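In: Turn this into a model:
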Amino acid sequence: MHKTTAFEHGGKVYEVRAIPTLSGWKVRIFVEGIPANGVTYSVDSEVYQDAALDRVPEDLVAGLMETAERDFRRGLAQELITAEKATDDDIAAEIDKFKP
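Out: Coordinates of the predicted model:
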């Protein structure tokens, strides 16, 4: 039983999908049936079940879905890719310093 919500952004309709797995839940954003970015959100089944037992009032999966949409709208995935590339470039520059 997966969960799905839709939202519009930049003239396109996106779908946030939460899919149960053997180890918990995974959440991703799709556009036209294709993952919209490389980001996957997840919650382990142990954490999910403990939250219910501890009477945590929030639905963790719904919270992940909301976070995924919010991060996507903010462009967080692109920010992470840019930061990772900058870090890779910095590392490459440091390595170049030690080359003869």
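
In: Please make it C-alpha for all contacts and neighbour counts, starting now.
Out: Will do.

In: max-length helix in this protein?
Out: helix 76-97 (DSSP state H).

In: can you give me the offset of that helix from its chain's centre?
Out: 20 Å (C-alpha atoms, centre = their mean, to the nearest Å).

In: now the other sequence, so there's something to compare against:
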Amino acid sequence: MDKKTSFRVNNRTETIYGYLSLALGGISFAIFLWAVYLSAYNQVGSEVLIGLIELVAIMLCFAGLTLGFIGETREDKLKMTAHFGIALNLIIGIFHVLVIWHAF
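Out: From the prediction side, this is the model:
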């Protein structure tokens, strides 16, 4: 009995939600680094500005998590960028919470 060799062609693409989740995670990470720089070198006179910057960054982080989970639920799409976006936003979200926790 001869077995036929068949090749499977994969036409699936990554979800746009995964890319958006990664982008928001990167922006949130950049804002985190900026807030840490401002805090470490005492560039601003008040901690309120740093707290507001971190709150904006954590909102971007939650938006990235939401988009990552939406990208996870799409059928017939690759989900690797959504996985990376969720992981990045979870890790950065923990850092944001730690900064807000220790700042106030």
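
In: Superposed, how do the two chains score by TM?
Out: The TM-score (TM-score structural alignment, normalised by the length of the first structure) is 0.29; 38 aligned residues with a C-alpha RMSD of 3.3 Å.

In: quick one on the thing from earlier: what comes up buried for the longest helix of the first structure?
Out: residue 77 (16 or more other C-alpha atoms under 10 Å).

In: Could you name the helices and strands sitting against it?
Out: The helices and strands touching helix 76-97 of the first structure, judged by 3 or more C-alpha pairs under 8 Å, 6 or more residues apart in numbering; DSSP states H and E, number zero.

In: Does residue 58 of the second structure touch residue 93 like I think?
Out: Yes - the pair residue 58 of the second structure and residue 93 qualifies as a contact (C-alpha atoms under 8 Å) at a distance of 6.3 Å.

In: list the residues that contact both of these two?
Out: The contact sets of residue 58 of the second structure and residue 93 do not overlap (C-alpha atoms under 8 Å, 6 or more residues apart in numbering).

In: what's the distance between residue 84 of the first structure and residue 3 of the first structure?
Out: Residue 84 of the first structure sits 31 Å away from residue 3 of the first structure when distances are taken as C-alpha to C-alpha, to the nearest Å.

In: Also residue 68 of the first structure?
Out: Taking C-alpha to C-alpha, one finds residue 68 of the first structure at 13 Å from residue 3 of the first structure.

In: ditto for residue 50 of the first structure
Out: 20 Å.

In: what's the answer for residue 52 of the first structure, then?
Out: 18 Å.

In: sorry, back to before: which one's more surrounded, residue 68 and residue 3 of the first structure?
Out: Ranked by neighbour count (other C-alpha atoms under 10 Å), residue 68 of the first structure and residue 3 place residue 68 first, with 22 against 13.
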